[in-house]
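> Dropping a prediction and its sequence here:
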Amino acid sequence: MTDDRSPALDRHLLTITQRPPRVFVHGDGSWLVDDSGRRYLDLVQGWAVNSLGHSPALVAEALASQAGRLLNPGPAYYSRPMLDLARRLTELSCFDRVFLASSGAEANEGAVKLARRWGQKMKGGAHEVINFHDGFHGRTLAMMSASGKPGWDRLYAPMPTGFAKARLHDIESVRRALTPATVAVMLEFVQGEAGVNLVDAGFVRELRALCTAHDLLLIADEVQTGIGRCGTAFAYEQYGIEPDLMTLAKGIGGGVPLSALLCKERFNCFEPGDQGGTFCGNPLMAAVGLAVVNEVCRADFLADVRQRGEQLSRGLQAIARDFGCPGERGLGLLRALQLPSDDAAAVVEAASSLAPAGLLLNAPRPNLLRFMPALNISAADLDDALGLLRQALHEVWG
C-alpha cells in the first residue's frame, strides 16, 4: 500500500497543483475509495466530467466493445461511432455540423478558428472575439487570452491577441468593445470557474439581437453546462435563443477525453486541412460519447436531473439559513453555496477528513463552494452529502 502521507508521492510529476495526500484506487457511482480503504462521497466528479458517476457500466461496456473492434484508424477516415455521434448531436440540438476533439480548450480553440475563418471569407478579415470578464475557456495560450480570469493575461506573456473583454449584464460594454474587426462573441451561460455565476436571460436575448444586427457569431461555451448538467440537454434551451456555434466537453465523455464543436450550416467554412488532430473523432471515445449522450439526453433522465437539482438547491438554502450564509445559486446540478467568510478551503479540508466517510467538495473562490455531483446521484446520496456538509461547517465554525 502507498503511504498516502508521504511527501514523495509527486516526486515524478511536474508541479501543477497542490493535491491532497491520498491516492484513489476505485470508484463506484458517487463514491471514491483510496488505497487505505477510506470512502469519499464525491460532489466534484472530476469537475463535472463524470456525468454518470465513477466507472459506470455503460462506459465500461462501450469501451470494451469498441476496443475489440477499432481504436483509431486516423482522423482522415470515417468510422461508424464518429458518424453516429455527430448525427445524434445534431438531432438533439439546433446545429448541423460537428467536429469531435478531446478537450474543452481544444473545442473552444476550434470555435475561434472557425469564427476567424468565416471572418476571412465573409467579413473582410474580421477576427476579434469579444469575451467576458471572469469567463473561463481553457488553458491553451489562446484560450487563456480569451478567458477573463484575473492575471492570466500576464502569466505567459506575450499572449495571443484578438480578444476583447466586456462585462456580463452590460450590453453597452459589449457595444463599446465592437470594432470593424469583430467577428464573434463568446459566452458561458453559467460561469463555473468564476463561482457559478448565472447569466440573465434578458441579457442573453440582448446579446443574440446584437450579434444578429452586426452579423456576428454567437459562440456558446457549454463545456461545463452541456449534456444534461443544467437539467436540459444544453443550457441554451433555457434561454430562448439559438447560438451559432457551441462547444461541449466534460460530461459528454462521462469520464473519457472527448469534446465537440457544433455549428450551423452557414458557418461550415473550414477547407480540408484547416482543422484536425490525431485523436479527433477516434471511434473509441466517440462510442463512449454516443452511449453517454443517449443515456443522459432521455427525457426521463433529464427530469430526474431537474429533481435532484431542486433537492440540492433546497438543501443548500436550508444550510444557508442555519449557518448565516448569503445564499446559494445555480442551474440544475451545477450549484454553489456562498459563505460569509473566506473559509472555503478549510471547509473542503474538513469535509474530506470526516469520519467514517469523507465528502469531496470544490472551492473555486475563497468564500464559495461549488457542487457538481453525478447527474444520476441518488436522492439518498444527496441527502447524505448535505448532512456531511453540515458536519464540515460545524467543524470549521463550531
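Good, I have the coordinates.
> Only C-alpha atoms from now on, for both contacts and neighbour counts.
Noted.
> elements contacting the helix or strand harbouring Met82?
Taking DSSP states H and E as the criterion, Met82 maps to helix 80-92. Packing contacts for helix 80-92, counted by 3 or more Cα pairs under 8 Å, 6 or more residues apart in numbering; DSSP states H and E, involve strand 97-101, helix 283-296.
> okay, these in a markdown table with mean neighbour count next?
As requested, the helices and strands packed on helix 80-92 are exported to a markdown table (neighbours: other Cα atoms under 10 Å):
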| stretch | mean neighbour count |
| --- | --- |
| strand 97-101 | 23 |
| helix 283-296 | 24 |
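> So for Ala111, which of these sits nearest?
strand 97-101 (9.7 Å; Cα to Cα).
> try it against this one:
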Amino acid sequence: MASNALMNNYGTRAITVTKGSGSWLWDDQGKKYLDAISGIAVCGLGHAHPAVTAALSEQAATLVHASNLYNLQPQEQLAEKLRALSSMDNMFFANSGAEANEAAIKLARLHGNNKGIAVPTIVVMDNAFHGRTMATLTATGNPKVQLGFTPCLDGFVRVPFGDADAVEAAVKSNPNIVAVLVEPIQGEGGIHTPNDDYLKQLRTLCDNHDLLLMLDEIQTGNGRTGKYFAYQHADILPDVLTTAKGLGNGVPIGVCMASGKASQLMQPGSHGSTFGGNPLACSVGLAVVDTLQKDNLAERAAQLGEQLQHQLRERLSQCPHFVEVRGKGLMIGIELTHPCAQLVAAAAAKGLLITVTAERVIRLLPPLNLTDNEASLLVDTLVTLIEEFSS
C-alpha cells in the first residue's frame, strides 16, 4: 500500500519493488520481473552491479561531500574521462538531466547577451522532452507536461523535429536566435530517429550563423545507442552536450559539457550547485564509465539492438496493429496503430516491465549487458503480448 504522505504526482502505482539484480527486479510479494526499461534508461549496467556497489561503499567510507569550494578528486577524474570520450573541452556537474539542461540554456543566454541580444532565443523541437524545471519545461514540446504551469518562459521557438530547413527558416526570420537545442533521438516523444544527415545539417547551420548547437543526450548517452554518445554516429562535435541517466546507474548525476566558444562562457560566480559533482556521485560515474568501456557495452548495445529490432520486425510483420520498429542500439520503440497504455500492466502480469510513450509506442530501454537468453525472453513475451492485444 502506497503511503499518502507522498504527493500524488505519480498517481497510483501497482508494484512495490524491493530489490534488483542484473536485468531483474523483485516486488514485495516475491514476484520477479525482467526490467526492459532500466529505470527509464538509467541502469545501463543493470541493478546492484558490483562495480557500482564497490564505488559507493569505498567512497562513502572516505568522503561523501565537501562542497565545490574545494577541488574534489573524483570530480576532476570523471571530467577528464568524459573529456577524452566526448572531445568536449570542459564541464559542469549537476544532479540530474534537467539541471544539466538548465546549465545549457544558461550558456545559450550568456552567448546571446555577450552578443548584445536582448532576448536570446533557442530553437527547440516539437515533441521534445528536456525536463520539468520551468526552463526545461518550456523547452519541452509536450502540452500535457506544461499543463497547469503556464506562463512558460520567453526565449524559445519551436519547429518540427528532423527538419533542418525549418530550423534555417526560423533562424532567418528571427535575429534573436542564439542556439539550437535538440535530442539526437527523441525518447519521450516516441523514439523518433532523424535522417542520418540531420545533425550534420544543424552543425553547418549553427556554424554559418554563430549559433550554439546544444545536444540533449540525457537518454541517448553512455552507450545506449551503440556509441558512447549518439552524436558520434554523425561524426560531428556539438558546442554544448548534456547527459545524465546512465552515467550514474541510479545515483543522481548530470553533466553539461562545452566546447570551443561555449567553453569560455561560464565565469566565477555565474553558476553553481551545492551537491553537483560530489565525490560519491562522481566515484560511481567513474565506475560506470570504466565498466562501459572495459565490457564494450556500447558495442554490445549496437549488436543486440540490431538483433532485437530484426526479430521484432520479423515476428510482428503480420500483426494487424503493428506499424513499425525503430530506434538505435538499445533504445527501441514499437509503434502500434492504437493507444496501448494498458499493455504496461499486461506486461507486468507476465513478468516484464515496459513503458508506453506518445500513446502508441512501446518503449524498450533494457540494460546494455542484457544476456542473449534475456533478450529472447523479452522478444517472446512482447510478441505474445502484442498479438493478444491485436486479437
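Structure received. Quick caveat: nothing in here was measured; it's all calculated off a predicted structure.
> returning to that earlier point: just send the helices and strands packed on helix 80-92 of the first structure back as JSON lines, with distance to Ala194 of the first structure too.
Rendered in JSON lines, the data for those read as follows (distance: least, Cα to Cα, whole Å):
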{"stretch": "strand 97-101", "distance to Ala194 of the first structure": "25"}
{"stretch": "helix 283-296", "distance to Ala194 of the first structure": "26"}
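> quick one, which of those is nearest to Gln66 of the first structure?
Once these are compared by Cα to Cα, helix 283-296 is nearest, at 5.7 Å.
> Can you name the residues in contact with that closest one?
51-52, 58-59, 62-63, 66-67, 70-72, 79-82, 84-85, 88, 227-228, 233, 252-254, 256-258, 301-302 (Cα atoms under 8 Å, 6 or more residues apart in numbering).
> Next, the angle from that helix to strand 97-101.
120 degrees (axes from the mean of the first three to the mean of the last three Cα atoms, to 10 degrees).
> Of the contacts of helix 283-296 of the first structure, keep whichever come out buried.
Among the contacts of helix 283-296 of the first structure, the ones that count as buried by 16 or more other Cα atoms under 10 Å are 51-52, 59, 62-63, 66, 72, 79, 81-82, 85, 227-228, 233, 252-254, 256-258, 301-302.
> Trace Met143 of the first structure over to the second structure, please.
Using TM-score structural alignment to pair residues, one finds that Met143 of the first structure aligns to Thr136 in the second structure.
> In three-state terms, label its match for me.
helix (DSSP: H, G, I helix; E, B strand; the rest coil).
> How much space separates the spatially closest residue to it that is not a sequence neighbour from Glu188 of the second structure?
Leaving aside its sequence neighbours, Thr136 of the second structure sits nearest to His130 (Cα to Cα, 6 or more residues apart in numbering; 5.2 Å). Relative to Glu188 of the second structure, His130 of the second structure is positioned 9 Å away (Cα to Cα, to the nearest Å).
> Give the aligned equivalent of Ala258 of the second structure in the first structure.
Match for Ala258 of the second structure (TM-score structural alignment): Cys263.
> from what I can see its match touches Phe95, true?
Yes - under the criterion of Cα atoms under 8 Å, Cys263 of the first structure makes contact with Phe95 at 5.3 Å.
> give the contact list for Leu265 of the second structure.
Contacts of Leu265 of the second structure (Cα under 8 Å, 6+ apart): 107, 110-111.
> which of those tops the neighbour count?
When neighbours are counted by other Cα atoms under 10 Å, Leu107 leads these with 25 neighbours.
> if we can go back for a sec, now do the residue nearest to Thr136 of the second structure: how many residues are near it, please.
Neighbours of His130 of the second structure (other Cα under 10 Å): 28.
> Just the element for the aligned partner of Ala303 of the first structure in the second structure, please.
Matched by TM-score structural alignment, Ala303 of the first structure corresponds to Glu299 in the second structure. Glu299 of the second structure belongs to helix 297-316 when elements are defined using DSSP H and E.
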